[in-house]
Structures are given as structure tokens and as C-alpha cells.
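Colleague: Return atomic coordinates for the entry below.
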Amino acid sequence: MKKVWASVTGLLVITLVGCSTQGSTAAYRDIEIALGNARESARVDCPTQADCERFWQRTEIYVTQRSATPIRRSDDSKIETAEPHTFGAVYVWATRTTGGGVSTIQIRAMCRGMYRADGAPGLLYRTCAEQIRAVETDFRAFIGASS
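Modeller: Reported below is the predicted structural model:
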């Protein structure tokens, strides 16, 4: 009876681990898709040079308000903040590029501890992803860019 119970228990554990792994993989995929969509919404093409200047000024305010660390470098093409010492803290960078006659402003939110050294999700992955998605998704509305 003990051997049968051990076998049943072992199968149950294997089944639960398998389901958990499949669930984790699906959740990771869903989060990565949401982050990709947020990253796309964190990009603005400027209709005019005057709009671009106004958007860039608003972008600097946005980066300052949303980043856990202060701006360490800011010019006409880049706004950089330092990487935080604290794990789970979001920091934000912005770039302004021009190509083919179109100026584009884009922000990038990052979070220390989101990924492990091997690139796999870290312990703070879900928390970081939620914060990053919020920062990147809210960007266009904050600077006043139309969709």
C-alpha cells in the first residue's frame, strides 16, 4: 500500500509541476507580449518640429517623475538616468532620433532584477513587468501625443 501511495503521490507531483511549468510559460509569454505592445506605444513620431520640442520637454518631465533615479545626462537626443541600487526599482531612458525626415521620441523603462544573468525571468519579473508596462503605456497620453 505504501508503494502504491508513493507512486500516486509521485505522479501527482509530476503532473502539478508539469502544469505549473506550462502555466508559467504561458504567463511569461503573455507578459512579454504585453511588454512588446507597451514598448510600441512608448514611441511617438513628431508631426512638426514645434511639436517635437514640446514633446521632448514633456518627456524629460515624464522621465523625472517615473524613474527611481535622477537624470544623469540630458541633451537634445538622449535623457539618461542611472541604474538604481535597489532591485525592483524602475528607471527610464528616452531618445530622440531623426531619420527620413521624421523625428521620433521613444522611452524605455527598465527594472533592476527583472531578469537573471542568464536572461531568464528573475524573482522580481512580474512586479517589474507591471511597472514597466504602466510607464511605457502612459507615455503618449502624458506628453499629449495623439494615438
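Colleague: switch to C-alpha atoms for all contacts and neighbour counts from now on
Modeller: OK.
Colleague: who does the helix or strand harbouring T25 touch, helix- and strand-wise?
Modeller: Using DSSP states H and E, T25 sits within helix 2-41. Packed against helix 2-41, as judged by 3 or more C-alpha pairs under 8 Å, 6 or more residues apart in numbering; DSSP states H and E, are the following elements: helix 125-143.
Colleague: Could you figure out how far the helix it packs on is turned away from helix 2-41?
Modeller: Counting by axes from the mean of the first three to the mean of the last three C-alpha atoms, to 10 degrees, helix 125-143 lies at 20 degrees to helix 2-41.
Colleague: got the buried residues for helix 125-143?
Modeller: By neighbour count with 16 or more other C-alpha atoms under 10 Å, helix 125-143 contains the buried residues 125-126, 128-129, 131-133, 135-137, 139-140, 143.
Colleague: Next, the second sequence, to be compared with the first:
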Amino acid sequence: MKKIAAFALVALGTLVLTGCSSAEKQAEQAQKFVHNETSLAAAQHNAVVNCEAANCDAAWALTKRYIEQHSDTPVTRADAVAIDTDVPSGGGKASFSATRDAKGSSATLTLFAQCRGMYGQDSAKGSDYDKCADKILKAQNGYAAFLRTHSSGQ
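Modeller: Predicted coordinates:
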């Protein structure tokens, strides 16, 4: 009887610790999700570049090249105002688009990214969220630096 009672106490203690561990893990995951969402919003802001008329065409061509290098899908449209890639067929695949918004003699170039499986219902974290967030953060945060590095005269 003492062995059964001791076993029951050990089992109960293990369940309690497991419950605490699961709750802590869920809280950490929720905190990471909020942090990533904040980082993704900042990355979108970082993926906006203004260019002057003299270098906008070159920057736009570089934008297409950058998208081709980072997207998991091929470019399906590339004209003077937009670049789009195909919609990914599988989860965890990133696709990109860009817009060129003329403003007088200058323009604003904006890189957008999305990933299949990143979000579930009601914008909840999807099954491929972590993989997608990493891809998008790297691509959007690296966009302006890529343009600066590869532009003529830099």
C-alpha cells in the first residue's frame, strides 16, 4: 500500500510539474509570437525605400533581382509599377511583391512578403509561422541594404 501511495505521489508531482512546464512554454511561445509580429511590422517599415529619378530605374531592376533571389516562387509580373511572384503551392514558402509609387521626380519602392501557412484562423499563429517569419524578416530587413550595396556609385 505504501508503494502505491508513494507512486501516486510521484505521479501527481510529475503531472503538476508538467502542467507548470506546459503553461510556461505556452507563455513563452505567446511572447515570442508578439515579439515576431512587432519585428515583422518593423521589417515592413524597413522595406520602404525612396529613390530619386536618376537612380529609380536601377533600383527597380535591383528590386526584381532581389525578389528573384529570395522568393520560393517565380516572378509572374514585372512592369513599371509592380513586381509579383506566383502564389506558393506549399506551406512555409515565401512569395514577394513590390510596388513603385511615383511622386514627382522621385518614387517610393516597397517590398511586401507573405508566406503560405504563416497564419491560421483569426490571424493566429499558423503551422509554418516560425519558418516564414524568419524568411520574411531576413528579406525585408535586408532589402534597403541590398539596394545601397548594389547601386552604382555606392
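Colleague: which residue packs closest to the residue nearest the centre of structure 1, ignoring adjacent ones?
Modeller: Nearest to the geometric centre of structure 1 sits I132, at 3.5 Å (C-alpha atoms, centre = their mean). In space, not counting the residues next to it along the chain, I132 of structure 1 is nearest to A109; the distance is 5.5 Å by C-alpha to C-alpha, 6 or more residues apart in numbering.
Colleague: three-state assignment of that neighbour?
Modeller: strand (DSSP: H, G, I helix; E, B strand; the rest coil).
Colleague: Could you measure from it over to G99 of structure 1?
Modeller: 23 Å (C-alpha to C-alpha, to the nearest Å).
Colleague: quick one: which of the two has more around it?
Modeller: Counted by other C-alpha atoms under 10 Å, A109 of structure 1 and G99 do not tie: A109 has more neighbours, with 22 against 7.
Colleague: Tell me which residue of structure 2 matches up with the more buried one.
Modeller: With TM-score structural alignment defining the correspondence, A109 of structure 1 maps onto A113 in structure 2.
Colleague: I'd say that match and I136 touch.
Modeller: Yes - taking contacts as C-alpha atoms under 8 Å, A113 of structure 2 lies within contact range of I136: 6.2 Å.
Colleague: Aligned to D51 of structure 1, what sits in structure 2?
Modeller: For D51 of structure 1, the aligned position in structure 2 is N55, judged by TM-score structural alignment.
Colleague: you'd agree S97 of structure 2 is in a helix?
Modeller: No - checked against three-state DSSP, S97 of structure 2 lies outside a helix; its state is strand.
Colleague: Quick one: map it onto structure 1.
Modeller: Checking TM-score structural alignment: S97 of structure 2 goes with W93.
Colleague: This completes my enquiry, with thanks.
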